[in-house]
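1. return a 3D structure for these sequence lines:
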Amino acid sequence: MDLKETRERIIYEKTGAIARITLNWPEKANAQDQKLAEEVDAALADADRDYDIKVLILKANGKGFCSGHAIGNNAVDYPAFVEGAKVMGTPWKPQSDLFVKPVLNLWEFAKPTIAQVHGYCVGGGTHYGLTTDIVIAAEDAYFQYPPLQGFGMPSGECSIEPWVFMNWRRASYYLYLNEVIDAHKALAVGLVNEVVPAINSMPGWRQSRGTSRRLR
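-> Here you go, the predicted structure:
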């Protein structure tokens, strides 16, 4: 059954065999607050359960794809962190629930996944933009992981994409030097599959690869 729902932070659509999750908080650069992370994960779970869905596309509205974790007031952005700290003395459990398990759900999603990245894809946003099976980047896309400068050695959450898709020396350089990788360099080092002139050319890309007809 076709569906289009505009939720607080995302737009979730199902058209034929294709599910689309669109990050839709452009006024906050699609930052990953608790609400956005929960809505993305819930949409992933729904698309996984729906036998009619064969492919998932993840994209975003606004000037960029995703600016990463929300930085500001945890009481507003991450109420689960505050609750976890009160109950257990540390927010590690809700942090895992929001930013490790959902990333693994996308990484291990049982159906083909495609990320459609434009503009900034930085910090925690790279976990959405680079863990799909196929990544199509607009020419203005760029990738960066600033948290390493403040947090030290990459945690399990941030170690998936660079270490898997780039060789060890290249990934170390990218992470430790806080390198900005533009779309063409991302293609050269294996982070993305293709660079397109504009993100709205995605339908043309699908048709050129023969996927649109098969999945319609």
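2. from now on I want contacts and neighbour counts done on CA atoms only, so please keep to that.
-> Noted.
3. separation between the most centrally placed residue in the chain and Tyr145?
-> Nearest to the geometric centre of the chain sits Tyr128, at 1.3 Å (CA atoms, centre = their mean). Here the criterion is CA to CA, to the nearest Å. By it, Tyr128 lies 13 Å from Tyr145.
4. quick one: contacts of stretch 30-48?
-> Residues from elsewhere that reach stretch 30-48 (CA atoms under 8 Å, 6 or more residues apart in numbering): 7-10, 12, 19, 21, 23-25, 53, 56, 60, 64-70, 77-80, 98-99, 102, 105-106, 109-111, 124-125.
5. if you count neighbours, what's buried in that stretch?
-> 30-41, 43-44, 47-48 (16 or more other CA atoms under 10 Å).
6. ditto for stretch 196-216
-> Using 16+ other CA under 10 Å as the test for burial, stretch 196-216 gives 196, 199, 202, 205.
7. what's next to it, contact-wise?
-> Outside stretch 196-216, the residues within contact range by CA under 8 Å, 6+ apart are 15-18, 54-55, 116-118, 136-139.
8. most neighbours out of these, which is it?
-> Within those, most neighbours by other CA atoms under 10 Å means Val117, with 31 neighbours.
9. I'd guessed that one sits against Ile136; true?
-> Yes: taking CA atoms under 8 Å as the definition, Val117 is a contact partner of Ile136 at 6.2 Å.
10. coming back round to it: which of the contacts of stretch 30-48 count as buried?
-> Buried residues within the contacts of stretch 30-48, defined by neighbour count using 16+ other CA under 10 Å: 9-10, 12, 19, 21, 23-25, 53, 56, 60, 64-70, 77-78, 80, 98-99, 102, 106, 109, 124-125.
11. got the buried residues for the helix or strand harbouring Val164?
-> Assigned by DSSP states H and E, Val164 belongs to helix 160-165. Buried residues in helix 160-165, counted by 16+ other CA under 10 Å: 160-162, 165.
12. Proceed likewise with the subsequent sequence, for comparison:
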Amino acid sequence: MAYDFILLDITDKIATITLNRPKQLNALSEALLSEYVHALKTAEDDPNVRAVIVKGAGPGFCAGYDAAGGNGNYAPEDAADAAPFIDDKKNLDRMWGATATAWNLTKPVIAQVHGYCVAGGNDIAGQCDVIIAADNAIIQQPQVRRLGLSFNHMYPYKIGPQWSKILLLSGDPVSGKEAEQLGLVAMSVPEEELEAQVLKLAKRFTLIDPTMMATNKMAINRAYESMGLNQARETANTLDTVAHVAPIMQKFVQTAMTSGFKAALTENEAPFKADERPFKVPGG
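-> Predicted coordinates for the structure are as follows:
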């Protein structure tokens, strides 16, 4: 398959998938997500691949779903009439299925995060087995302020209820270094060392027998699933359909339709820019 929105390279038993829409900050269009899933499955089916790296081209990892381009969950031109709950839920489940492909692979997947990792970027990175971030990366779920939920919902499993609530009820960002302190990412390193560190870990994984890798990854995943991971996702997606018809979101959509998506974002973020973030991450 020829790809238009990603790059796939397989070298030395490592498949590297690069989200490749740098002018759009690698925003997740339906086409990109489809190619992403295909590339992951290609890596899964290739017996020579032992590990996978996911990264973004250009200045950031991923700026979220392609709302402005009309291919995302919140496309302004599609939002004049609220979709029936069932159609909205199907759409959310479909996106979850795409982002969760990495979770279900038998091979380890490492997210290499630099620059912005926002909204849908967290859905991609959060389903990878390991996240390594640049110290200065910006990790954020701003959609919780106006547009709904984080249906990925890996935060509670990674950082516990209190910090999950601080970040998912405020929509405030943390740096890669702060995310390391919280446990949101496995480690953070200076940006200039990021690629080398990710590659070093990926090479380490390639030394493991495929059967040992697959069975151990599956056992770890099942531990989290037995704690209700899939049920939490199902609940979040259902609640997200409720959030999508809230007056505050309808106001956002109306502004986006009449004045443009950037204007809606500016209006959305203005109250939060007036004051500094009211918390400090311990050790961050």
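13. could you find the closest non-adjacent residue to the residue nearest to the centre of structure 1?
-> Val103 (7.1 Å; CA to CA, 6 or more residues apart in numbering).
14. same deal with Glu157 of structure 1?
-> Of all residues not flanking Glu157 of structure 1 in the chain, Val100 sits nearest, at 5.5 Å (CA to CA, 6+ apart).
15. burial measure for the one you found, as a count.
-> Neighbourhood size, Val100 of structure 1 [other CA under 10 Å]: 17.
16. what does it correspond to in structure 2?
-> Taking TM-score structural alignment, Val100 of structure 1 has Trp96 as its aligned residue in structure 2.
17. does that match belong to a helix, a strand or coil?
-> With DSSP: H, G, I helix; E, B strand; the rest coil as the basis, Trp96 of structure 2 sits in helix.
18. right, and it touches Gln127 too?
-> No: under the criterion of CA under 8 Å, Trp96 of structure 2 makes no contact with Gln127, lying 9.7 Å away.
19. identify the contacts common to these two.
-> Asn152.
20. what's the distance between Lys63 of structure 1 and Val192 of structure 1?
-> According to CA to CA, Lys63 of structure 1 and Val192 of structure 1 sit 19 Å apart.
21. between the two, tell me which one has more neighbours.
-> Ranked by neighbour count (other CA under 10 Å), Lys63 of structure 1 and Val192 place Val192 first, with 23 against 14.
22. and the more buried one, how far from Arg214 of structure 1?
-> For Val192 of structure 1, the distance to Arg214 of structure 1 equals 23 Å [CA to CA].
23. same question, Thr113 of structure 1
-> 15 Å.
24. just to revisit the earlier point, and after the strand or helix carrying the residue nearest to Tyr128 of structure 1, which helix or strand comes next?
-> Assigned by DSSP H and E, Val103 of structure 1 belongs to helix 101-107. Using DSSP H and E, the helix or strand that directly follows helix 101-107 of structure 1 along the chain is strand 113-117.
25. which bit of structure 2 covers that following strand?
-> Against structure 2, strand 113-117 of structure 1 falls on residues 109-113 (TM-score structural alignment).
26. the matching stretch vs structure 1 - mean distance after superposition?
-> Mean deviation of stretch 109-113 of structure 2 relative to structure 1 after superposition (mean CA distance after the TM-score superposition for structure 1): 0.6 Å.
27. how distant is that stretch from the center of its chain?
-> The chain centre lies 11 Å from the centre of stretch 109-113 of structure 2; the measure is CA atoms, centre = their mean, to the nearest Å.
28. next one: stretch 186-197 of structure 1
-> Relative to its chain's centre, stretch 186-197 of structure 1 lies at 16 Å (CA atoms, centre = their mean).
29. any idea how far Leu130 of structure 1 is from the residue nearest to Tyr128 of structure 1?
-> To Leu130 of structure 1, Val103 of structure 1 is 10 Å away according to CA to CA.
30. can you tell me the SS state at Cys117 of structure 2?
-> State at Cys117 of structure 2, reduced to three classes by three-state DSSP: strand.
31. residues touching it, list them.
-> When contacts are counted by CA under 8 Å, 6+ apart, Cys117 of structure 2 touches 60-64, 137-140.
32. which parts of structure 1 are helices?
-> Counting by DSSP state H, structure 1 has helices at residues 34-49, 74-77, 79-88, 92-99, 101-107, 125-129, 147-151, 160-165, 168-176, 183-189, 202-208, 211-215.
33. including distance to Leu3 of structure 1, could those helices go into TSV?
-> Shown next, in TSV, are the helices of structure 1 (distance: least, CA to CA, whole Å):
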stretch	distance to Leu3 of structure 1
helix 34-49	11
helix 74-77	28
helix 79-88	30
helix 92-99	25
helix 101-107	21
helix 125-129	22
helix 147-151	36
helix 160-165	31
helix 168-176	39
helix 183-189	32
helix 202-208	19
helix 211-215	16
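34. surely Ile110 of structure 2 meets Gly126?
-> No: Ile110 of structure 2 is beyond contact range of Gly126, at 10.0 Å (criterion: CA under 8 Å).
35. what is the equivalent residue in structure 2 for Trp137 of structure 1?
-> Not Trp; residue 137 of structure 1 is Ala. Using TM-score structural alignment, Ala137 of structure 1 sits opposite Ala133 in structure 2.
36. its match touches Leu184, doesn't it?
-> No: the pair Ala133 of structure 2 and Leu184 does not pass the contact test of CA under 8 Å, sitting 9.9 Å apart.
37. what span of structure 1 is stretch 259-275 of structure 2 aligned with?
-> Using TM-score structural alignment, stretch 259-275 of structure 2 pairs with nothing in structure 1.
38. how distant is that stretch from the center of its chain?
-> Counting by CA atoms, centre = their mean, stretch 259-275 of structure 2 is centred 22 Å from the centre of its parent chain.
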